[in-house]
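Student: Structure of the sequence below:
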Amino acid sequence: MKLFIIEDDIVLRTELISLLESYNYSCETSDNFKNIISEAVDSNADLILLDINLPYYDGYHVCREIRKISDVPIMVVTSRNNDMDELMSMNLGADDFITKPYNIQILLARIAAILKRTNQKNYSSEVEYKGLTLSMAKSTVYYESKEAELTKNELRILSVLMQNANSIISRDDLMDELWQSDEFVDDNTLTVNVNRLRKKLEEIGAADFIKTKRGQGYMI
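Tutor: Below you'll find the model as predicted:
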């Protein structure tokens, strides 16, 4: 899972990123606070950790503007700890609010809870691209009135590719996604699953839907 950190205190930011990466989260950040809103959204992060006291725009403005164009989860992490700050953050669309100094385990638990809720929400919806419809809830894929059932791994692979259509997804990123299924995953496991998925798509008429980008990964 990728987290985008919006924090102007370099020491605190470095410590936070080091902590999160030690728990296998991928972290991105930026010092370009003038354009932090677009950078945060363009990162395609699974969760944004947002401070309130920032250069150029405060966290309230950032939260409000992000929420206008994206439903990415936002957790406000700030030293401002009065009820009004928390209420304002929630009213502007934040998903959670935690104050500094925070208990590390509580922070990690809240991050995990938000990501779990978001993942469950995403998997209850449908994704459509060029006539192909993927049902997360039913673990099935439809194309021209034909249907195929998918395994959990095939569902995860196709979901990532369809939600990032026209972008190359590396094999490492796909293996990270499969690892969430608590199964042993290696390079051969990914190849087998992609080949099975391709065969199922071909059987319902969606041949060559998944493209191989040699040395880079896959895309649709």
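Student: Going by C-alpha atoms from here, please, whenever you check contacts or count neighbours.
Tutor: Fine.
Student: What is the burial count for Met90?
Tutor: A count of neighbours around Met90, defined by other Cα atoms under 10 Å, yields 18.
Student: Spatially nearest residue to it, not counting backbone neighbours?
Tutor: Asp96 (7.2 Å; Cα to Cα, 6 or more residues apart in numbering).
Student: The one you found and Lys213: what is the separation?
Tutor: Here the criterion is Cα to Cα, to the nearest Å. By it, Asp96 lies 39 Å from Lys213.
Student: Looking at those two, which is more packed in?
Tutor: Asp96 (17 against 12).
Student: Can you name the residues that contact that one?
Tutor: Ile74, Met75, Val76, Met90, Arg110 (Cα atoms under 8 Å, 6 or more residues apart in numbering).
Student: Make TSV from those residues and add distance to Val62 to it.
Tutor: Converted to TSV, the contacts of Asp96 look like this (distance: Cα to Cα, whole Å):
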residue	distance to Val62
Ile74	10
Met75	12
Val76	11
Met90	13
Arg110	21
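Student: among these, which are in helices?
Tutor: Counting by DSSP state H, the part of these found in helices is Met90, Arg110.
Student: from the contacts of Asp96, which two are the most distant?
Tutor: Using Cα to Cα, those span at most 15.1 Å, a distance reached by Met90 and Arg110.
Student: so what's the residue nearest to Ser135 when sequence neighbours are not counted up against?
Tutor: The shortest distance from Ser135 to any non-neighbouring residue, by Cα to Cα, 6+ apart, is to Glu126 (4.6 Å). By Cα under 8 Å, 6+ apart, the residues touching Glu126 are Thr133, Leu134, Ser135, Met136, Ala137.
Student: ok, so of those residues, who is nearest Ser22?
Tutor: Ser22 lies nearest to Met136 out of those, by Cα to Cα, at 30.3 Å.
Student: Here is a second sequence; please produce its structure as well for comparison:
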Amino acid sequence: MFKVLLIEDDANLFKEIKERLSQWSYDVYGISNFSEVQEEFTAIQPDLVLIDIQLPKFDGFHWCRVIRSQSKVPILFLSSRDHPTDMVMSMQLGADDYVQKPFHFDVLIAKIQAVLRRVYNYSAEPIALNRWNGATVDFERNTVTNEAGSIELTKNEIFILKCLLEQKNKIVIRDELINSLWDDQRFVSDNTLTVNVNRLRKKLDELELGHFIVTKVGQGYLAMDED
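Tutor: A predicted model of the protein is given here:
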């Protein structure tokens, strides 16, 4: 049973979401003190975090930043705010997806299931290491290492890199990446993929590898390999 931490201050909405998720065998926890979200997160050690933006004390962006600094647990935002800036901000902070309120519960379940499959199942695949332009990509530890150092990637970032490395020097079209990463492109904006790829490229720049992820305008991306 997956443990879900629902950081939501609307008592009625919290109760409704908890009841619905419980029907799908998720073990749902709430926050008793919104000044101690970090402490409660550490105590619960959830497999997934659902978080609202507008919260008492500090907003959801703050707590996303705090949680991401200590954990790679998948994070989904639930918010009535529909401005693109909020969606982009959530992805830049390391969130895995953004669900706008009011939402159809089937959509929420689909997104939760897609994220959990992606995060907790793909590491069972047999290929754990990959050599790429003098660097070692470790798909189990979510790291890329070369002589310049080592970086850690989020689940989304390592998954995107894996998809590109499986077809080195070939263009992977955007729709293929979206379908692979989010299972159903109806549930994600095209801009979300762009944000994740840009974030991946920025991290790879620390190892002087960012330029090997090439954007093909109107098509997709490719991972150049000179090894």
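Student: quick one on the thing from earlier: would you mind listing which of the contacts of Asp96 of the first structure are buried?
Tutor: Using 16 or more other Cα atoms under 10 Å as the burial test, these include Ile74, Met75, Val76, Met90, Arg110 as buried.
Student: So the residue nearest to the spatial centre of the second structure versus Trp132 of the second structure, what's the distance?
Tutor: Taking Cα atoms, centre = their mean, the centroid of the second structure lies closest to Asp96, which sits 2.5 Å from it. Between Asp96 of the second structure and Trp132 of the second structure the computed distance is 25 Å (Cα to Cα).
Student: related to what we said a few turns ago, I'd assumed Leu78 was in contact with the residue nearest to the centre of the second structure.
Tutor: No: under the criterion of Cα atoms under 8 Å, Asp96 of the second structure is not in contact with Leu78, lying 11.6 Å apart.
Student: Would it be right to say that Val194 of the first structure lies in a helix?
Tutor: Yes: under DSSP: H, G, I helix; E, B strand; the rest coil, Val194 of the first structure sits within a helix.
Student: Please list all residues in contact with it.
Tutor: Glu154, Ile157.
Student: Tell me the residue in the second structure aligned with it.
Tutor: Taking TM-score structural alignment, Val194 of the first structure has no aligned residue in the second structure.
Student: could you pull out the helices for the second structure?
Tutor: Applying DSSP H to the second structure gives helices spanning 11-23, 37-44, 60-70, 84-92, 105-121, 155-165, 174-182, 190-205.
Student: if we can go back for a sec, which among the buried ones among the contacts of Asp96 of the first structure gets closest to Asn122 of the first structure?
Tutor: Ile74 (16.0 Å).
Student: list the contacts for the residue mapped onto the closest one from the second structure?
Tutor: Using TM-score structural alignment, the equivalent of Ile74 of the first structure in the second structure is Ile75. Applying Cα under 8 Å, 6+ apart to Ile75 of the second structure gives the contacts Leu48, Val49, Leu50, Ile51, Cys64, Gly94, Ala95, Asp96, Asp97.
Student: Check the gap between the first one and Phe34 of the second structure for me.
Tutor: Same thing as Leu48 of the second structure. Distance from Leu48 of the second structure to Phe34 of the second structure, by Cα to Cα: 18 Å.
Student: Among the contacts of Asp96 of the first structure, which one sits closest to Leu197 of the first structure?
Tutor: Ile74 (33.5 Å).
Student: Now do the contacts for the spatially closest residue to Asp138 of the second structure that is not a sequence neighbour.
Tutor: Excluding its sequence neighbours, the residue lying closest to Asp138 of the second structure (Cα to Cα, 6+ apart) is Leu129, at 4.7 Å. Residues counted as contacts of Leu129 of the second structure (Cα under 8 Å, 6+ apart) are Thr136, Val137, Asp138, Phe139, Glu140.
Student: Okay, Ser32 of the second structure and Thr42 of the second structure: tell me how far apart.
Tutor: 14 Å.
Student: residues near Tyr18 of the first structure, how many?
Tutor: Just to correct that, residue 18 of the first structure is Ser rather than Tyr. So Ser18 of the first structure, with other Cα under 10 Å, has 13 neighbours.
Student: Revised request: answer the last question for Asn188 of the first structure.
Tutor: With other Cα under 10 Å as criterion, Asn188 of the first structure counts 9.
Student: and it, helix, strand or coil?
Tutor: helix.
Student: Would you check how far apart it and Asn195 of the first structure are?
Tutor: Taking Cα to Cα, one finds Asn188 of the first structure at 11 Å from Asn195 of the first structure.
Student: now swap in Ile106 of the first structure and tell me
Tutor: Separation of Ile106 of the first structure from Asn195 of the first structure (Cα to Cα): 41 Å.
Student: again, but for Glu149 of the first structure
Tutor: For Glu149 of the first structure, the distance to Asn195 of the first structure - Cα to Cα - is 15 Å.
Student: Same question for Val72 of the first structure.
Tutor: Between Val72 of the first structure and Asn195 of the first structure the computed distance is 31 Å (Cα to Cα).
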